[in-house]
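Q: Make a model of this:
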Amino acid sequence: MDDHQVVGDFHRVKPKRYAPAAPAETAEAGFWRSFRRKATEPLIGNVTAIDFCPSAPYHFAATNSTRVTVYSGLTREPLKTFSRFKGLAYSGRFRADGKLLVAGGDRGIVQVFDATNRTVLRQLNGHTDAVRAVRFALDKVHLMSGGDDCALRWWDVSSQEPLRKMAVHSDYVRCLSTNPASADLWASGSYDHSVLVWDVRVRDPVLRFQHAHPVEDVLFYPNGTMLAVAAGPQVSVWDMLKGGASPTALLASQPPSQQQQGSSIVTSVTSHSRPLYLLGNHQKAVTCLHVTPPISLGHGDRPFPARLLTGSLDGHVRVFSLSDYKVKHMARYDGPILSLGMSCRGTTLAVGMAGGQVAIRHRTPPDSERRHLQLAAAAAAVPRVPGMQKSTTKRGSKGRMHGPLQTANFRYLVRGQTEEAAAEDYLVAQRKRVHLAVHDNKLRRFQHSAALRAAMQDASLEKPEMLIAVLEEMIARNVLANAIAVLPVKSLSRFLQFCRKLVPNPRYSTFLIPILHMVLDLRAQHVAATPRLQQGFHVLAQVVGAEAHALSELAELQGFVLPLLRASTAANATAEGIAAAATLEGGGLEDDTGVL
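A: Sure thing, here's the model as predicted:
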């Protein structure tokens, strides 16, 4: 039984409910709004990379200027700084176990650090220009790097020598992604508008996806079969199983210098494959992508589904559903966004911006989960009760008693508090004492005029739902006329005050206007003899007249706008018909990306 219990044969009056003026906040919006922003000191330079360690305690690294700053996953405070760079640092990334950290630099050197004591373990020399993207492989002993020399290099960390050089891109390489389902598959994005998919076991790229803008970021989905690409203000979602350009189309004529190095050059090849989805919700270039894992919301709750996060130079982070790619949430930040990341547990979201700002948002566990943890901790604790004699029972190495609990033990008193009801258990509802409101008590005693006065006393101009409900109850009992007939002048004046406020609202006007007619019929003599009531009806007449005048002006405006809307609709339909006819006559138009 709900909060509106029955007292004898009397039912409490429920407040009148109306359809909400604005849609209620969805569970999706509530989840993202539960992240609270933490104040942080701005860093020096642009924050070009954010990377969370996949292992506990989930520290995260922010790459800015000539350093990589590591933040604690517990306190979200700066923990340590890697500053052994001679120039700008790029793409600070953790290894999967969190023991190593790798970063590139504008001097063409890839450095591998011990993540604990910040010692430089390896310096990998091979690039001739800035290294903008670097990532560890899934096997933890190899890594891939790409930079402004338009080349990729596949490294064995132990040998400090590149195992392979892949110079296929014709412009700067800006991003890399490793396939979570296969340690041998990689994707690289470049300012030559292309994304190449590589298998490190073969010489040439196996797939190519062409775009209309320079590629800023590329990301494999956790299942390894989908690929998201940020190019310009759009995000393309590709199906790896469907494929891109044919691998044989990537073999083109090579200049002599490239032939001596044994590498191939990609010429302008039209790819007839199309992305599954093309997301154009941002106004400026999309700079970073991230796919969240399924997130546990608490004890016994369903996990929150995975989402695609996109950050852009327009200062917005948008959250997309992976099922229909609709925008589920949007957040506005103070500056252009260059990087973002989220912890594996889904409790910390970090966003790096131009100018050195790092926006850190943290989500606290739900109340039910915190309460469960508190009870579990209390049950596990064994405090010393004053006056209790020391037991001679054999104890374990940590002092826990073996055997059945004694009544003198504190754990005996808190036993069962963390137990949950099983599916077959019968739950007995506890009877709640019902407290009736004043107007409910009056209605129960059939004191209708007093009930109406009490409802007006309890209600407010901002929340009149209870007064409307009491009036409806009296109409259902057919006693409203009798209650109005004996209503004191002071209470009748307050009722007119409510009507002046509520009559312009369409929710209440159709209900209150017949009641006002009833008041005039029953209390006409009192209104004529009481200046206070005359003034109230005079103001009410002015309110109704102003509302009628506003409706008349809106009707005139509607008559002016409707012909314009109809003309615009007809013009659009004509233009679409002409475009369709031209498409059929020309055999279809298709650009290099394959998107009509």
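
Q: going forward, measure contacts and count neighbours with C-alpha atoms only.
A: Will do.

Q: Helix, strand or coil: sort out Ala555 for me.
A: Going by DSSP: H, G, I helix; E, B strand; the rest coil, the secondary structure assigned to Ala555 is helix.

Q: Report how many residues lie close to it.
A: Using other C-alpha atoms under 10 Å, Ala555 is surrounded by 11 other residues.

Q: show me the contacts for it.
A: Taking C-alpha atoms under 8 Å, 6 or more residues apart in numbering, we find Ala555 in contact with no residue.

Q: Quickly note the distance from it to Leu564.
A: 15 Å (C-alpha to C-alpha, to the nearest Å).

Q: What of Asn281?
A: From Asn281 over to Leu564 (counting by C-alpha to C-alpha), the distance is 29 Å.

Q: Who has more neighbours out of these two?
A: Asn281 (14 against 11).

Q: Test my guess that that one contacts Ala230.
A: No: with contact defined as C-alpha atoms under 8 Å, Asn281 does not reach Ala230; the gap is 11.9 Å.

Q: need the helices for the chain, in chain order.
A: Here the chain has its helices, by DSSP state H, at 27-33, 256-261, 367-380, 410-413, 438-444, 448-458, 465-477, 480-485, 489-502, 506-522, 524-529, 531-586.

Q: One more, so I can put them side by side:
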Amino acid sequence: MTDFKRTEVELKPRGKTKVTAETLYWKNFGSPIAVKDYGAIDYVDFSQEQPYNLAVTSSSKIQIYSSVNAQVNRTLSRFRQRAFGGKFRRDGRLLIAGDEEGDVRLFDTQTKSLLRIFKGHKGPVHRCFFGSSETQVISFSDDMSVCLWDIPSETRLQCIQQHKDYVRAGGMSLLSQDVVVSGSYDHTVKVFDLRNNNCVFSFDHGFPVESLLLFPSGTSVVSAGGTSVKIWDLLNGKILCDLREHHKTVTCLSFARDQGCILSGSLDKHVKVFESGIYKVVHTLDYPSPVLSLAVSPNDMVIATGMADGLLYIQNKKESVEEQNRNLKINKKNKMHYKYRVYNQYKPEESDITVINDEHKKLPRYDHYLRTFQVSKALDCVLRKYVQERKPEITIAVIQELIRRGSLRAAVAGREGKSMVSLFRFVSKYLHDSRFQAILMDVAFILIEIYAQKLGESEQLQQQFNNLKSAIDQEIKILHIFMKIRGTISAVRAGIYFNKNPDICSSTDTLIPNIIPR
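A: I've put the predicted structure just below:
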């Protein structure tokens, strides 16, 4: 008796993605370490001094983590309500944060002491930053104001009220202590001169502004809100670029690689890496939950990402190949002992008869069902969600085998509920894929022939037919567009050919399709 022939899964080529140096760089970050917190991670920030500790603001506290082992070193809990936007000073010794009561609190990170409380806002303070002089603090509040505070005297120096909605983002120039940028839910980004409280520039972002980044050069600012990330030129007050790579609200921004890259986190669970200058996506980091906050360590070795479900992800960069080889040479030891060596190993000659040890390979479950002629169960096996999403080639291979056997109609018929929905969903989802289209069109015809008579019996079946119809209509629209493009290209090629060969125009019995060069 011959052995059962396994189902051959043909792996059809997909579109190749271009591998660049940036892609390899970001792929070098290892698997993230997940830390669970009590509430959504509002803000994360790295200290600019070694060992680059990480401040994580969540719920009514700020925890300072070690970037080396992801352990909590200190906890700042002097908040009666929610805390927002914990930010280190450049030397890492002080930390500023806002709260839901409208206060701005200043902490000593070494002793966990509360040094100052700046009172004056009438709404929650979501963001606050140290100024370039490091003796001043700027705060942005839901009371639509931007305030400047003096740390030694604990007093408010200035208050700017030119926004018409919550102010949730901002920053202070590192080059000049007189330049402040703020972003508001009134869709505007405003640049203020503190010397006269005047608004120098006002940009319309088009969406509520969630986050801002100022380039250290002071010439550009990056704003995020809605599904858009925009770069503005502060010298002439014009937009440089509008990046729309996310499909949900962009919540946070961060620099990396010495401002060579801009990272944007979104509620669509992705972090996009844009290369500065060309402003193109060079890599995408995927996460299991909506991203609320994001930061990269000054040495670019750690990425911290805060989620809406309270998870904090810390990713450390792996050692480069050169470092691994260097460490391998240092730590390499010859562990080979004489008793493990194989001496005088026999090599077979041409005249020898060799017996190949053909071990029995375990059949996949779908092949087991095909071997026992259980065609419906074989199809059910490859219609599981995991197989559909990760390995659709296996599902197509089994369908092809059923077509070869003449058993596809029997496997498709008699389905109800979840089994029927899975089949319809697979056909609707991959009908547009050119690799599978020819096969799935045959399956679609069989589905229509078998289940069209039962349309009035189930709303679920009606919904699946509507989805299938939408997928087919979309393909028809795309084909119409391609036909128009093809006709336009043919007309252009014909015009070029006639211009080069004017004598052909006088010939009336020459057909245009025959004269167009292939």
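
Q: Superposed, how do the two chains score by TM?
A: Once superposed, chain against chain, the TM-score is 0.62 (TM-score structural alignment, normalised by the length of structure 2); 361 aligned residues with a C-alpha RMSD of 4.0 Å.

Q: okay, the helices of structure 1 in CSV with distance to Leu338 of structure 1 next?
A: Shown next, in CSV, are the helices of structure 1 (distance: least, C-alpha to C-alpha, whole Å):
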stretch, distance to Leu338 of structure 1
helix 27-33, 20
helix 256-261, 34
helix 367-380, 34
helix 410-413, 53
helix 438-444, 60
helix 448-458, 54
helix 465-477, 49
helix 480-485, 66
helix 489-502, 50
helix 506-522, 48
helix 524-529, 70
helix 531-586, 39
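
Q: Val6 of structure 1: which of the ones you listed is closest?
A: helix 438-444 (11.5 Å; C-alpha to C-alpha).

Q: Which strands and helices lie in contact with that closest one?
A: Judged by 3 or more C-alpha pairs under 8 Å, 6 or more residues apart in numbering; DSSP states H and E, helix 438-444 of structure 1 is in contact with helix 448-458.

Q: ok and the helix it packs on relative to helix 489-502, angle-wise?
A: When axes from the mean of the first three to the mean of the last three C-alpha atoms, to 10 degrees is applied, the directions of helix 448-458 of structure 1 and helix 489-502 differ by 50 degrees.

Q: First-to-last residue distance for stretch 45-59 of structure 1?
A: End-to-end for stretch 45-59 of structure 1, by C-alpha to C-alpha: 21 Å.

Q: now for Tyr325 of structure 1: what does it line up with in structure 2?
A: Tyr325 of structure 1 maps onto Tyr279 in structure 2 when the alignment is built from TM-score structural alignment.

Q: Next: Arg135 of structure 1.
A: Matched by TM-score structural alignment, Arg135 of structure 1 corresponds to Phe129 in structure 2.

Q: How many residues are close by that match?
A: Applying other C-alpha under 10 Å, we find 24 residues neighbouring Phe129 of structure 2.

Q: Likewise for Gln374 of structure 1?
A: 13.

Q: what do you get for Ile476 of structure 2?
A: Per other C-alpha under 10 Å, the neighbour tally for Ile476 of structure 2 reads 12.

Q: where do the strands sit along the stretch 201-350 of structure 1?
A: Using DSSP state E, counting those that start in this stretch, the strands of the stretch 201-350 of structure 1 run over 207-210, 215-220, 226-231, 234-239, 277-279, 286-291, 307-312, 316-321, 327-332, 337-342, 348-353.

Q: Take those and write them to TSV, including distance to Tyr71 of structure 1 and mean neighbour count.
A: Output for the strands of the stretch 201-350 of structure 1, formatted as TSV (distance: least, C-alpha to C-alpha, whole Å; neighbours: other C-alpha atoms under 10 Å):
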stretch	distance to Tyr71 of structure 1	mean neighbour count
strand 207-210	36	24
strand 215-220	23	26
strand 226-231	27	24
strand 234-239	29	22
strand 277-279	32	15
strand 286-291	19	25
strand 307-312	21	24
strand 316-321	21	20
strand 327-332	22	15
strand 337-342	13	27
strand 348-353	10	24
